[in-house]
Structure formats: structure tokens, C-alpha cells
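# Output the structure for:
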Amino acid sequence: MRLQCDVEVVNRALPALGLRSTGRSRRALLSIGTHADRSSPSSCRYLLICTARDRSGSRYKLKDNIEKFFSWFVEEGKATVRLKEPAIDICLSKADSSSLKSFLSAARLAHRGSDTDSLPLSSLGPARARDVEKPKKKLSILSKKDYPLTSSFPHSLEQLQVSYCRLTRVDLRMLSLRALRRLDLSNNHIKKLPSTIGDLSCLAELILHNNHLESFSDGLCSSSLQTSLQHLDLSQNQLQVLPARFCQLQQLVNLKLDQNKLLRLPFHIGRLSKLRFLSAAHNQLTVLPASFRKLCLENLDLFENPFTQANALEHTIRLTFPLRLQELASRAVVELRIPHGPHSVPLHLCHELDFSKACDCGRACVDSYIQTAVSFNLHLVSHTVVLVDNMGGTEAPVQKHFCSLVCYCEFMDSCVQHDLR
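Predicted coordinates for the structure are as follows:
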């Protein structure tokens, strides 16, 4: 039986001598097994503790020698084994909770002198260097020649950068790193992201700058990234659109979309309530979505986009008289927030519902509406605005939708009155 964890061996006689323990734990490999000397009784079991400083290890007898187990915090990977002779406490921490439970059970059996058949034993030899080294949390690979082809990535990694390695796809070995918080795959040739990236439940930063990405899948937007991802860099790729469900990534704080081929921003971008930094410079944006006005940003960069000149008189009418039954039902589904999906309504209707619009009056409109664009001062949604054009402007066109002719006429009347003033 073996266990990798941090260990501190505390001598209980120190306080009587006026001394204190160092309070420092070290990475160690613990093994339970028989004595290497064959002349020893077969029933004698030992605990071997190997560290980087002492890979041969220190051996402690277990049979009838454990005074007490302290396992109140075993779910947190912590426990203490108190030995009778010598009078020491073996304090364990940073262990896998399930492995720690198994190890304590094996130690209890060894203490009772259980038969070998019921006790999982290990050889009590010196530990390998990699077994007692501190878990590696950060790794950067910046050239193709340094990329590991035969060895795996350390499972303890929290930050991984693999850049300038000409990767054309994401290595599946990276997707088994469950502790990963930051993944930087910038400056490669990746064309598509696997949906299993969404299984990295701790991932807070995903850097994909300067690749060949052509899409960002719906699956990623519905994965555990919804609750973990805070920083997303998709700049310098080949993206034209982002999926309707992109705005389910509601923990996003920083979003970089510069130098793509984006024709529009995510339709419901206003739902990203935690977003503070947004850059989408050097794209093909002609107008901003209506929900853009709900954002509350610290920094906004929309430089070098071919925005059209906003004119409220230029409009698109998609109203039918009277409204079709499908439109009335769709509006009711949106306004009443009735759950829906491919299991209950046709897929094309799901798509239309995902892109439902909100009229100025507060009602919804799905496939029947009037659309126009108005000039919008970007300082209303961001403290700092990078110039939108070469003329120093900070205004851009934002879409507006109306559910009926009445709402549109009221809006036009208000525009006329404003101009008269």
C-alpha cells in the first residue's frame, strides 16, 4: 500500500524539552510492507516514509504500535497517525481523500496483525525521485523540440502553456489535467476545439490567441466552463460568428476577439453581467446587438470596424398582419420563460427562440418585428473607450427592435420631438 502526500513527523517529547517542531511538511511517499530482512517474522509490518532528502526512508513498526488515528479531516486529505514507540505523530496532508482512506484502513489492519491476504502490501525499497518531488503546478513549452511525445503531462498542473509548437489540434492528454486553471495554446495552428475542454471544471483562463479557429462550439458554452471561465482570448483567428449560447459563459470578465472576421457580436452579449474588458478591434462589425446597451464595462475597444451610419428612418419590417399563431406562441414562451429544447419543439424553432428580440415596451418579438439602428454613445456602457474610428468617434450603431407598428411610431415621435428641441 502506497500514498503520496505531504508529511510532518512530530516528536511528542519536544515540548517537555522546551523545544517546538519546525511545522514544516515535506512531500513524501509512504509505503506499508514487510521488513526487507527475510529473517524478520512474517507478521511484522512496517511503515516506510521516503522524502526527497532521504529517499531510502525511515521505517516504523506498525503491529500493536499505533496509539490513535486522528481522521476528522480525512475528506480534506488530512489525517494524523500517533505511534507508541517512538513517541511521534505522523501528520499527513494534501493527500487524495479516497487514497488516504484506503491507506488508513491498511495501517489499521497492519496494527492488528491481519493476515497478508487481507492486507495490501508494498515493497519497502527506496523511492524514485519523481515520487517525492513537489507536485509541479506550472509548465511552459515554447518550442516544438521541447514538446513531450512519450511522457505525459504532470497531473498536478494548474497552469500549462504550449506555444509555438505548430499544434493542429488540442492534445487529449491535456484534457485529463483536472486541476488545470490556466491553459495557454496561443501561437499554434489549431483549427477546432474539442468539446471535452468543457470537462476541465477548474479552467478559469483559456488563451487561444493566434490560431486558425473557425468556430467556437455550442457544446463548450453548455459545459462546466459556464461556472469557471473568466478570461477568454480568441484574438487573431478566423471566427465569423459566435454561437447563440455563447452568453451562457456568464463568469466571463475579460473577452478578447480582436483580428477575426466577426460579422456580429453574440446576440445576447448583454447577459454577460460580469464582463469588464471587451476588445473586438479589427473585425467586420457593422452594427452592435440591442443587448449591448446592458453591459457595464471598464474598457472597450472596437477600433477599425466598418460600422454603418445609424439612421432611425432606415428600417426593416418583418411584421405580418395579423400575427401568425407561431409568432404569438413563441412570444408567450419567451415572456413566460417556459423551458424548451429540441426534446419539446423543432430544432429550427429553438434557434428562433434563442434569438428572440426585446421591444422598447418590454415585450418579446421572435420572427415578426421592425428593426432599425440608432447611434449609441459607448461611454454609457464603458468607463474607457478606445476610439471607434480614425476621426476620434466613440459612437456606434446599435440595433433596436419593435414588436408592433404602435411601438415603432411612438419611438419615431420621440425622435422628432428630440430633434425639434
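
# okay, CA-based contacts and neighbour counts for the rest of this
Fine.

# Find the nearest non-adjacent residue to residue 361, please.
Leaving aside its sequence neighbours, residue 361 sits nearest to residue 407 (CA to CA, 6 or more residues apart in numbering; 7.0 Å).

# so which helix or strand takes in that neighbour?
helix 405-420 (DSSP states H and E).

# Residue 172 - how many residues pack around it?
11 (other CA atoms under 10 Å).

# ok, it to residue 231 distance?
As judged by CA to CA, to the nearest Å, residue 172 and residue 231 stand 22 Å apart.

# same check, this time on residue 310
Following CA to CA, the distance that separates residue 310 from residue 231 is 32 Å.

# Ok, residue 374 next?
Taking CA to CA, one finds residue 374 at 30 Å from residue 231.

# Residue 400 too?
For residue 400 relative to residue 231 (CA to CA), the value is 29 Å.

# Comparing these two, which shows the higher neighbour count?
Set residue 400 next to residue 231 and count neighbours by other CA under 10 Å: residue 400 wins out with 22 against 19.

# Just confirm the more buried one is within a strand.
Yes. Counting by DSSP: H, G, I helix; E, B strand; the rest coil, residue 400 is part of a strand.

# my guess is it meets residue 376, correct?
No. Judged on CA atoms under 8 Å, residue 400 makes no contact with residue 376 at a distance of 10.9 Å.

# Give me the buried stretch members for the helix or strand where residue 139 lies, please.
In the assignment (DSSP H and E), residue 139 maps to strand 138-141. Going by neighbour count (16 or more other CA atoms under 10 Å), the buried part of strand 138-141 is residue 141.

# other SSEs contacting it?
strand 159-162 (3 or more CA pairs under 8 Å, 6 or more residues apart in numbering; DSSP states H and E).

# After the strand it packs on, which helix or strand is next?
Downstream of strand 159-162 (by DSSP H and E), the next one is strand 182-184.

# My guess is residue 7 contacts residue 91. True?
Yes. Using CA under 8 Å, residue 7 is in contact with residue 91, at 5.6 Å.

# the more surrounded of the two?
residue 7 (25 against 18).

# Which elements pack onto whatever helix or strand that one lives in?
Assessed by DSSP H and E, residue 7 sits inside strand 2-11. Judged by 3+ CA pairs under 8 Å, 6+ apart, strand 2-11 is in contact with strand 26-34, strand 88-93, helix 97-112.

# I'd like the structure of this one too, to check against the first:
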Amino acid sequence: MRLHCEVEVVSRHLPTLGLRNRGKGARAVVSLCQLRPPERGERAGPHSACLLISTVKDKRGTRYQLKENIEQFFTKFVDEGKATVRLKEPPVDICLSKANSSSLKGFLSAVRLAHRGCDVNTSLSTLIPVKTSEFEKFKTKMVITCKKQYPLSKNFPYSLEHLQTSYCGLVRFDTRMLSLKNLVKLDLSHNHIKNLPATIGDLIQLQELDLSDNCLESFSVAFCQSTLQKSLRRLDLSKNKIKALPLQFSQLQELNDLKIDDNELIQLPFKIGQLKNLRFLSAARNKLPVLPSEFKNLSLEYLDLFGNTFEQPKALPIIKLQVPLSLLELSARTILYNRIPYAFHVIPFHLCQDLDTAKTCICGRFCLQSFIQGTATMNLHSVAHTVVLVDNMGGTEAPITSYFCSLSCYVNSSDMFK
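Below is the predicted model of the structure:
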């Protein structure tokens, strides 16, 4: 019985000696083997079972006795292909990672039986060096650039960390990719994909996603609320048909590089300023008339807004002040100003939506339905170190929406408007 994974053997004596482990696993084949071949009439059993860890550099491997020699199993992250087996002698922790979760569960069950001295309901491997071909199963990168190369009758290697399937004519997301738990980079560019599955968050390690040159017309809210909030760093949505990104897009807090060029965007995400880690933003050749008010909270290294249909700032503001303020407005402002937690199981769902879309006044306070809306001109160098010219005239300015919670806030900032 064999398991393909990454293995790190950590000695528990290292900390007492003031040493650290290198903290990096190696590709390995972990085998449940017989210590010795059974004698005539004897059945191979757990009393002769051992754990054999073989690597490319050490194909003969290192053996570890199993019977009554396991101190503890750590299986909290077994669904992610991770587990640790703590041995008594020698005092080491065998850390397994990047394994197929179902294979790992079956392997650990067999190891547990061998430790208890029970019969192992599987065939035990022999103590022979692992062939080099065994390690070729650890394929971490696959690049497919035509339909003929695309696998139809077999699954993708579970160990993949980088998968590219471009120019394959895909019209939908291949759900077999969702089982690739180690996937870090996924390139689906130059296809005809229209929608993303709601379960795409199953790719818990995904850091880079390229969906450029497809047929996306909208972007999934489920995507923004998935585990990708904590992993996704680079997203390319250029050359699609997207008109707007959802409000929840700002929940992708680790996003560093966003490309949304050549779409049909009529607005940027309302809360885009909450993307604190965003450093590279390219939204050229869209239909943006104005930037959202929170755009000024960004801190970018590179910004490209060339070719958008920016409008001239309006001379007169839109006044929606309420005197006196409604109870709803007062309550909403209090909740947001004092950062009181709220959720749809506490207050009605539509009220949660109202709070999520509240406007931020230049004074830092919030407003819901009572506000003054104006448009000002913003120099894009105030939010980005490098700015691509907005138009062929050499401009680096763009209109931005501003909100004021009261007349006094508007009057005090009237010099912003012409």
C-alpha cells in the first residue's frame, strides 16, 4: 500500500538542542511494508508491518516500526490532504501533506490497524527500492493549449499546483478541477466560459486565477464569499463582457493584482477602497463615467484607466437631505459609526443590504438615504505611483463621486467643486 505526498520528518529533540527544522517537505512515496517476508505457512500481518518513506534522493527509503509505536495521530486537516503521525521511537513527527484526501484517509486507517496489532485489510508492499517512475506521478504543472491535449477519459493529476487550459474551447468550468486541492495557479484564458461554479471556493490554495478572453457577463457573489477571500492574490478578468462587479467583491482582502480591461464596466465596486492589499489595478477600455467615492482610499503602485468614458464633473450637486432625519437613518448611522455587528439573522436582510451600501461622508461618518452627492475631479497620482494617461490628451485626472452627510460638510468642502 502506497501513498504519494510530501513528507517532512521532524525530530522532537531539535528544540531542546536549540535547532530548528528546515520546515519544508520533500516529494515522497510512503509505503506500508513488511519488515520481513512471511515464513512458510505464516500470514503477513501487522506484527511485521513498517512505514517506509522513500524520496528521489533516497529510493531505498527509511523504515519506521509501527506496532505499538504510534503516540498520536493529528488529522484535523485530513480533508486538505494533511496529517501527522507521531512516533514513540524514534521521537519524530512524520508530517504528510499534499496528498489525495481519500487516499490519505485509507492509508491512515491501515497504519492505525498496524499500530494496534490488528489485521491490515490490504496487501503490504515489499521492502524494495522505489522506481524513479513512481515519482513522476508528482506532476505539479500541466499546460494544455489545444483541444486535442485536453484529458477527457482520465482525471487531472491530483498533485497539480499550476494548471493552464487555454484555447480548448471550454464553454463551462470543468468541475473535475475542483478536486485539485493543491492548485495555486489556474489559467483558463482564451475559452468560452460563461459562468463560474458556486463551489469554486473548494480550491482553498488558489492564489492566481486567469479568466481573460472568455464570455463572462457577471461575477459570482459566492466566489467573493468563499475561502478565496484569504488566498486569492491575482485575478485577471480582462476581455470579457462584465458590466459590474458585485458589492461583495471587496471581501477579496488578499487581492494584490486586478485586471478588468476590455469589459463593459459601467461602475467599479462600490467598496473598492476596502481592498487594502491591492497594488496593481488595470481597468482600461471600459465604460466608466465616474469613480466611486472610496476609490480615494486605495494605495496603488500601478493604475491604468485609459479609454473610459469619463464625464465632466457636474456643476450642481444632488441633494437628498432629510430634515429631521428618519429613525432608520439615525439608527443606521449609529450602528455604522460605533461598528456594531449586524447580520441577516439579527435584522431583516434588506436592512443588511442598506447598511452594506451606506455612503461615507468626507468627515468619516456615514449616511444612508439622507445625503448630498457631488462630483469632483481627482488627480490619480494621489492614489497611485505610476499612472497610465487617462486619454490621448495626456490627462491624469478623473471624476470621482463624493458624499456629504450634512449641509455643513458640503459647505466646508465647497472649494472642491467648480
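
# thinking again about what came up before, what's in contact with the strand holding residue 7 of structure 1?
Outside strand 2-11 of structure 1, the residues that touch it by CA atoms under 8 Å, 6 or more residues apart in numbering are 21, 23-32, 87-96, 99-100, 103, 122, 131-132.

# and it, which residues are buried?
2, 3, 4, 5, 6, 7, 8, 9, 10.

# Then stretch 282-300 of structure 2?
Quick answer for stretch 282-300 of structure 2 (16+ other CA under 10 Å): 282-296, 298-300.

# Find me the equivalent region of it in structure 1.
Mapping stretch 282-300 of structure 2 onto structure 1 (TM-score structural alignment) gives residues 279-297.

# Compute the first-to-last residue distance for the matching stretch.
11 Å.

# How about stretch 379-390 of structure 1?
17 Å.

# what range in structure 2 does it sit on?
Counting by TM-score structural alignment, stretch 379-390 of structure 1 corresponds to 381-392 in structure 2.

# what residue of structure 1 takes the place of residue 261 of structure 2?
Aligned partner of residue 261 of structure 2 by TM-score structural alignment: residue 258.

# For residue 210 of structure 1, see how far away that match is.
10 Å.

# Are there residues contacting both of these two? Which ones?
What both residue 258 of structure 1 and residue 210 touch, as defined by CA under 8 Å, 6+ apart, is the set 234, 235, 236.

# ok, which stretches of structure 1 are helices?
97-112, 129-132, 218-221, 225-228, 325-335, 347-354, 405-420 (DSSP state H).

# Show me where the stretch 151-300 of structure 1 has its strands.
159-162, 182-184, 205-207, 231-233, 254-256, 277-279, 297-301 (DSSP state E, counting those that start in this stretch).

# want to throw the ones you listed into CSV with distance to residue 262 of structure 1?
Shown next, in CSV, are these (distance: least, CA to CA, whole Å):
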stretch, distance to residue 262 of structure 1
strand 159-162, 26
strand 182-184, 22
strand 205-207, 18
strand 231-233, 14
strand 254-256, 12
strand 277-279, 12
strand 297-301, 14
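
# mind checking which of these is nearest residue 115 of structure 1?
strand 159-162 (44.5 Å; CA to CA).

# Tell me the counterpart residues of that closest one in structure 2, please.
By TM-score structural alignment, strand 159-162 of structure 1 lines up with residues 162-165 in structure 2.

# Check the mean deviation of the matching stretch from structure 1.
For stretch 162-165 of structure 2, the mean deviation from structure 1 after alignment is 1.0 Å (mean CA distance after the TM-score superposition for structure 1).

# Give me the neighbour count for the aligned residue in structure 1 for residue 193 of structure 2.
Mapped onto structure 1 by TM-score structural alignment, residue 193 of structure 2 lines up with residue 190. Other residues lying near residue 190 of structure 1 total 20 when counted by other CA under 10 Å.

# Endpoint to endpoint, stretch 250-259 of structure 2 covers what distance?
Across stretch 250-259 of structure 2, first to last residue, CA to CA, it's 15 Å.

# That one: how far from the chain's middle?
Mean C-alpha position of stretch 250-259 of structure 2 versus that of the full chain (CA atoms, centre = their mean, to the nearest Å) differs by 10 Å.

# cool, and stretch 114-128 of structure 2?
The mean C-alpha position of stretch 114-128 of structure 2 is separated from the chain mean by 39 Å, CA atoms, centre = their mean.

# end-to-end on that stretch?
20 Å.

# mind listing what's buried in that stretch?
Buried-residue list, stretch 114-128 of structure 2, by 16+ other CA under 10 Å: 114, 115, 117, 120, 124, 125, 127.

# What does residue 224 of structure 1 correspond to in structure 2?
Checking TM-score structural alignment: residue 224 of structure 1 goes with residue 227.

# number of nearby residues for the nearest residue to that match once chain neighbours are set aside?
Spatially, and ignoring its direct neighbours in sequence, residue 227 of structure 2 is nearest to residue 201 (5.3 Å; CA to CA, 6+ apart). Per other CA under 10 Å, the neighbour tally for residue 201 of structure 2 reads 19.

# do the same with residue 363 of structure 1
15.

# Map it onto structure 2.
By TM-score structural alignment, residue 363 of structure 1 lines up with residue 365.

# Could you list which residues are in contact with its match?
Here residue 365 of structure 2 is in contact with 333, 337, 405 (CA under 8 Å, 6+ apart).

# Would you mind giving me the ChimeraX syntax to select the buried ones in these?
In ChimeraX, a selection of the buried entries from these looks like this (16+ other CA under 10 Å):
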select :333,405
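
# what residues does stretch 231-246 of structure 1 touch?
204-218, 221-222, 252-268, 354-355.

# Likewise for stretch 29-38 of structure 2?
1-5, 44, 48-55, 111, 124-127, 130, 134-135.

# Also stretch 191-208 of structure 1?
Under CA under 8 Å, 6+ apart, the answer for stretch 191-208 of structure 1 is 168-170, 175-187, 211-217, 219-220, 223-225, 228-235.

# ok, now with 7 Å
With CA atoms under 7 Å, 6 or more residues apart in numbering as the test, stretch 191-208 of structure 1 has contacts from 168-170, 175, 178-186, 212-215, 219-220, 223-225, 228-234.
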